[in-house]
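Student: got a structure for you, letters missing:
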């Protein structure tokens, strides 16, 4: 039952090329920084990555993208990653854009053993009707486009059929995990991480802190250990490695009394 591995490198060592990898996080919040680095060093390529987006230039999944380890991306948006946009528009990358909530539910459904589900999201758009560019020619023309999906009237509303995602591997970041793989996420890191973890046939968690079994209150568990096969405990330096995509600050404001005097 002890699922703790010594290093991130050991935990990802047997991930084969051509795998579908679900990765938790939203932008750079809650992404598995150390596992991504370990996968980059390990060398697996021809990957299909399922994630809300593909990181940013020079960080997160952007590193795998720049190293040409990713062939296909299933994501909600291109985000701040210029290399992602360049590869997509140049015909170097196959991209399946999926509404954000739909993507989260496709991952969760995969983990719950649900093959597909109907949702009103995307009805009346190319999401349901087909025609979304999934790959371009080098001249900018569309090489491949999405196919139409089944739409059915349910409860008086048209709904589109979306298939679940079951990934070969899931990589996620947690605040706390025990040795049996029960996991607690912190704040915004509890975004795509639980759904991504559920979807993986082999789920690897990097945890900022690892505790003994029984130390996490059962009511505090966000992800049960049944969904987790491997746990990596981060060093304090690795646990502190966190970034945000953009830092926006507000200049010093004048005191309230000074404002009133000017008025």
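Tutor: Received it, and whenever you're ready, just let me know what you need. Just so you know, these numbers come straight off a predicted model, no measurement behind them. Numbering: from 1, shown residues only.
Student: Please make it C-alpha for all contacts and neighbour counts, starting now.
Tutor: Fine.
Student: What helices and strands are in contact with the helix or strand where residue 88 lies?
Tutor: Assigned by DSSP states H and E, residue 88 belongs to helix 82-89. For helix 82-89, the packing partners by 3 or more CA pairs under 8 Å, 6 or more residues apart in numbering; DSSP states H and E come out as helix 61-66, strand 133-136.
Student: can I get those in CSV with mean neighbour count?
Tutor: Listed next are these as CSV, based on neighbours: other CA atoms under 10 Å:
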stretch, mean neighbour count
helix 61-66, 23
strand 133-136, 22
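Student: Between those, which one is closest to residue 212.
Tutor: Proximity to residue 212 (CA to CA) singles out helix 61-66 among the helices and strands packed on helix 82-89, at 30.9 Å.
Student: Run the chain-centre distance for the helix or strand following the closest one.
Tutor: Going down the chain from helix 61-66, the next helix or strand is strand 70-75, by DSSP H and E. Relative to the chain's own centre, strand 70-75 is displaced by 11 Å; criterion: CA atoms, centre = their mean, to the nearest Å.
Student: How about stretch 164-182?
Tutor: Using CA atoms, centre = their mean, the offset of stretch 164-182 from its chain centre is 12 Å.
Student: Comparison target below:
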């Protein structure tokens, strides 16, 4: 039952080129950066990644993207990553944009064995009607578009309206980052890191979790477990230095009460 591995390199050693990955994180919060960098060093390419976004320039999944290792991304957000936008518009990477809540439910459905579900989100738009650009040609023309999806009317919540059928997502591997985990793979996520991480962990056939703190089985109470160990196959215990690698995506400041503009600019190093 001890699922700990000796290193991140060992944890990702069997991820092959062409594999599909569900990756936790939201912006820079809860990103399994150690596993991502181990995979970058391992060399697998032609990857299909399912994540809320594809990191930022130079960090997170953006490191794999910049190295040309990603073939396709299923995500809900492209912003904050110029290289992602460049590769998409130049035809280097295929992108399937999915509404954020729908993406979350597709991952959850894959984890619990539901093959598909109906949702009102996207019905009557390009999400259901098709035609969204999936891949561009190098000359800027659209090379591949999305197909129409099945629609069906339901009246369970009032007057009948159309709902779009969305298919579950099941990936070869899941990569997640947790605040605390035990040797059986039970995980607890801290604050906003509990966003796509549990869902990515559920969707992966083989899930690799890196944890800031490794504890013994029984330390985490049942009510403190956000993802049961049944979904987790490998646990990486991070060092304090690895845990501290948490860059700030956007730094915002406000003037101190009573301070002059010059004082605040000097304090910020401008």
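Tutor: Cool, got the structure. Because the structure is predicted, anything quoted here is derived from the model rather than measured.
Student: where does the TM-score land?
Tutor: After superposition, the two chains reach a TM-score of 0.96 (TM-score structural alignment, normalised by the length of structure 1), with 255 aligned residues with a CA RMSD of 0.8 Å.
Student: would you list the helices and strands packed on helix 82-89 of structure 1 in JSON lines and tack on distance to residue 123 of structure 1?
Tutor: Formatted as JSON lines, the helices and strands packed on helix 82-89 of structure 1 follow (distance: least, CA to CA, whole Å):
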{"stretch": "helix 61-66", "distance to residue 123 of structure 1": "30"}
{"stretch": "strand 133-136", "distance to residue 123 of structure 1": "17"}
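Student: Give me the mean distance between the helix holding residue 88 of structure 1 and structure 2.
Tutor: In the superposition against structure 2, helix 82-89 of structure 1 averages 0.5 Å from its aligned positions (mean CA distance after the TM-score superposition for structure 1).
Student: what does the helix or strand just after that helix contact?
Tutor: Following helix 82-89 of structure 1 in sequence order, the next helix or strand is strand 94-97 (DSSP H and E). The contact list for strand 94-97 of structure 1 (CA atoms under 8 Å, 6 or more residues apart in numbering) reads 71-77, 88, 132-135, 146.
Student: What span of structure 2 is strand 94-97 of structure 1 aligned with?
Tutor: Aligned by TM-score structural alignment, strand 94-97 of structure 1 corresponds to residues 94-97 of structure 2.
Student: do the same with stretch 200-214 of structure 1
Tutor: Stretch 200-214 of structure 1 maps onto residues 204-218 of structure 2, going by TM-score structural alignment.
Student: how far is that stretch from where the chain is centred?
Tutor: 17 Å.
Student: Now it: buried residues?
Tutor: 204-214 (16 or more other CA atoms under 10 Å).
Student: Now tabulate the residues you listed in CSV and tack on secondary structure and distance to residue 262 of structure 2.
Tutor: Output for the buried residues of stretch 204-218 of structure 2, formatted as CSV (DSSP: H, G, I helix; E, B strand; the rest coil; distance: CA to CA, whole Å):
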residue, secondary structure, distance to residue 262 of structure 2
204, strand, 52
205, strand, 56
206, strand, 54
207, strand, 51
208, strand, 49
209, strand, 47
210, strand, 44
211, strand, 43
212, strand, 40
213, strand, 43
214, strand, 47
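Student: could these go into a markdown table alongside distance to residue 251 of structure 2?
Tutor: Output for the buried residues of stretch 204-218 of structure 2, formatted as a markdown table (distance: CA to CA, whole Å):
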| residue | distance to residue 251 of structure 2 |
| --- | --- |
| 204 | 33 |
| 205 | 37 |
| 206 | 36 |
| 207 | 32 |
| 208 | 31 |
| 209 | 28 |
| 210 | 26 |
| 211 | 26 |
| 212 | 24 |
| 213 | 27 |
| 214 | 30 |
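Student: Report the two of those separated the most.
Tutor: 205 and 213 (23.8 Å).
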